[in-house]
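Engineer: The sequence and its predicted three-dimensional model are supplied below.
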Amino acid sequence: MLTSNHAHSQHQWLTSDCSNNIELFLLPIILLPGGRQRLKIIDAKHLALISRVLKKQCPLVMALTHSNGEGLYPWGILVEVTNFSQTKEGFLTIDIHAQQMVALLGCHQAEPHRWLCRIEASDHWSPPAPVTQSTHLNPTQLNPIQAKNGSQTGSSLNQKTTYIDEHQNQYVKQLKSLFKAQPLRAELYTETYFSQLEWVVARLIEQLPLPSQAQKEFLKPNSFQHVVHFLNTLLKISDPN
């Protein structure tokens, strides 16, 4: 297991309005805050990138290119490398934990296969339900990244949590079914938050076989109600209203 102050140093970079020359990891993968993924590093340019990040303990942002290949998508996700190992074939594998949505500013290609960017922290989803006493966060209800860092500042799952109601239980059933079908991915989640709507919705968006463009839409700030409506339609759940 990787042990370092990597996560702490990453979040120090986000205490100012924006950060300069952040390394970008360009992958066609959607991860939202709290998401986890195991990656096999085969490409030499990706191996060089991960080596730089681990050696310098500098921040890493996972980003996407536009489908037409022209430039980068304007939002990315700050990730932490939480573990690394080597396969029998000699390839490096890393576990990444998605922490904070960020806006990409002033991106430039420093080398043929190396992108750098300025970033600023970006709030992501705002639950549609009003905050009540029952939905205020306490330390035992924090999502994974908030609990780990002991701070709600800049949380991309926002500063309030909406809990699963009877109408949304199908979300949980679907997610548990996906986890059962993908045990290697499920084992990355040492803690699960099946009672928290935002956490469950985020994991569904990451794992359901959705078109890339639809997934990208859900990276946008304030897209939560759109996501819920999309999932209700996809899972054939009637609007409770």
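Structural biologist: Structure received. Since the structure is predicted, the reported quantities are computational estimates derived from the model, not experimental observations.

Engineer: use CA for all of it now, contacts and neighbours both
Structural biologist: Noted.

Engineer: May I see the buried residues of the helix or strand in which Gln213 is found?
Structural biologist: Element membership for Gln213 (DSSP states H and E) is helix 212-217. Across helix 212-217, burial judged by 16 or more other CA atoms under 10 Å covers Gln215, Lys216.

Engineer: and Ser85, how many residues sit next to it?
Structural biologist: Residues lying near Ser85 (other CA atoms under 10 Å) number 14.

Engineer: for the lengthiest strand in the chain, packing partners?
Structural biologist: Using DSSP state E, we find that the single longest strand of the chain is strand 92-111. Strand 92-111 sits against strand 36-41, strand 75-86, strand 114-121, with contacts defined as 3 or more CA pairs under 8 Å, 6 or more residues apart in numbering; DSSP states H and E.

Engineer: Just want the angle from the second one to strand 36-41.
Structural biologist: If I follow you right, that is strand 75-86. Strand 75-86 and strand 36-41 are oriented at 60 degrees to each other (axes from the mean of the first three to the mean of the last three CA atoms, to 10 degrees).

Engineer: ok, structure two:
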Amino acid sequence: MTKLFPLPLFLLPGGRAKLRIFEPRYLRLVRECTANGEGFVLAMMQGQRLYKYGTLVDIVDFETLPDGLLGITIAGRQRVEIMSTEQAPDKLWLGEIRTLHDWPHDDYVDNTDDEVQARIATSLKHIFAAHPDHAEQYEQPHFEDVTWACQRWLEILPLTSAQKQWFIAQDSADEAKQFIHQLLEEHVE
């Protein structure tokens, strides 16, 4: 069974985030995942139950934080469907998962006439420039990859958990692309 880490954090493949680890069950999760070279699933909760979809993540860095707690950096690897769950005696969630195919990647060239793709990428560049603390997590951002850009947008937009679950269940970034483009159009008007 795969270890599950329930958080309100939403991360998709290619996304990165920093976590503070202090509960014994999650210290165990980090220790075992690091020792075995395996990832864990970042899952969202609704009340006392886990949502159906999550993201398999890898621990890509760790550090001791100034307050003495463990800090880890995670990177999204693959969307997953959580088929069943159980809890260990220490309350660590475990689950049977099914991996989902990656969204097809949709590159564009800066001089393309596809305004939608260019606008999504350009607007994300502006967000990264305005929030260097967030941008520093991405050594090499892939703004030219519209799927990557849409995934980063979905991670930072203030969406409900139900909306995030709907997007993560999709087979491609097409719905996200339309949604983000519409938001950008409304913001300008």
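Structural biologist: Structure's in. What do you need? Remember, predicted model here, so these are calculated numbers, not experimental data.

Engineer: Next, the buried residues of the following helix or strand past the helix holding Gln213 of the first structure.
Structural biologist: Heading C-terminal from helix 212-217 of the first structure, the first helix or strand you meet, by DSSP H and E, is helix 224-234. For helix 224-234 of the first structure, burial by neighbour count (16+ other CA under 10 Å) applies to Phe224, Val227, Val228, Leu231, Asn232.

Engineer: Let me know the closest of those to Leu104 of the first structure.
Structural biologist: Distance to Leu104 of the first structure, by CA to CA, is smallest for Phe224 among the buried residues of helix 224-234 of the first structure, at 20.4 Å.

Engineer: if I line the two up, what does the closest one land on in the second structure?
Structural biologist: Using TM-score structural alignment as the criterion, Phe224 of the first structure maps onto Ala173 of the second structure.

Engineer: contacting residues around its match?
Structural biologist: Listed by CA atoms under 8 Å, 6 or more residues apart in numbering, the contact partners of Ala173 of the second structure are Trp103, Pro104, Thr147, Cys150, Gln151.

Engineer: likewise Pro59 of the first structure?
Structural biologist: Residues near Pro59 of the first structure by CA under 8 Å, 6+ apart: His6, Ser9, Gln10, Trp13, Ile22, Glu23, Val53, Leu78, Val79, Glu80.

Engineer: Over to Ile22 of the first structure?
Structural biologist: Ile22 of the first structure sits next to Cys58, Pro59, Leu60, Val61, Leu116, Cys117, Arg118, Ile119 when contact means CA under 8 Å, 6+ apart.

Engineer: with these in mind, which one is nearest to Gly35 of the first structure?
Structural biologist: Distance to Gly35 of the first structure across these (CA to CA) is lowest for Val61, with 13.6 Å.

Engineer: Three-state assignment for that closest one, please.
Structural biologist: strand (DSSP: H, G, I helix; E, B strand; the rest coil).

Engineer: Show the contacting residues for Tyr37 of the first structure.
Structural biologist: In this structure residue 37 of the first structure is Gln, not Tyr. Gln37 of the first structure neighbours (CA under 8 Å, 6+ apart): Asp95, Ile96, His97, Arg185, Leu188.

Engineer: out of the residues you listed, which ones does the second structure keep as well?
Structural biologist: Retained contacts for the contacts of Gln37 of the first structure in the second structure, judged by both residues aligned by TM-score structural alignment, their matches' CA atoms under 8 Å, are Asp95, Ile96, His97, Leu188.

Engineer: which among those gets closest to Ile164 of the first structure?
Structural biologist: Comparing those against Ile164 of the first structure with CA to CA places Leu188 closest, at 22.4 Å.

Engineer: What is the burial count for the residue opposite the closest one in the second structure once aligned?
Structural biologist: Here Leu188 of the first structure is matched to Gln137 in the second structure, going by TM-score structural alignment. Gln137 of the second structure: 16 surrounding residues under other CA under 10 Å.
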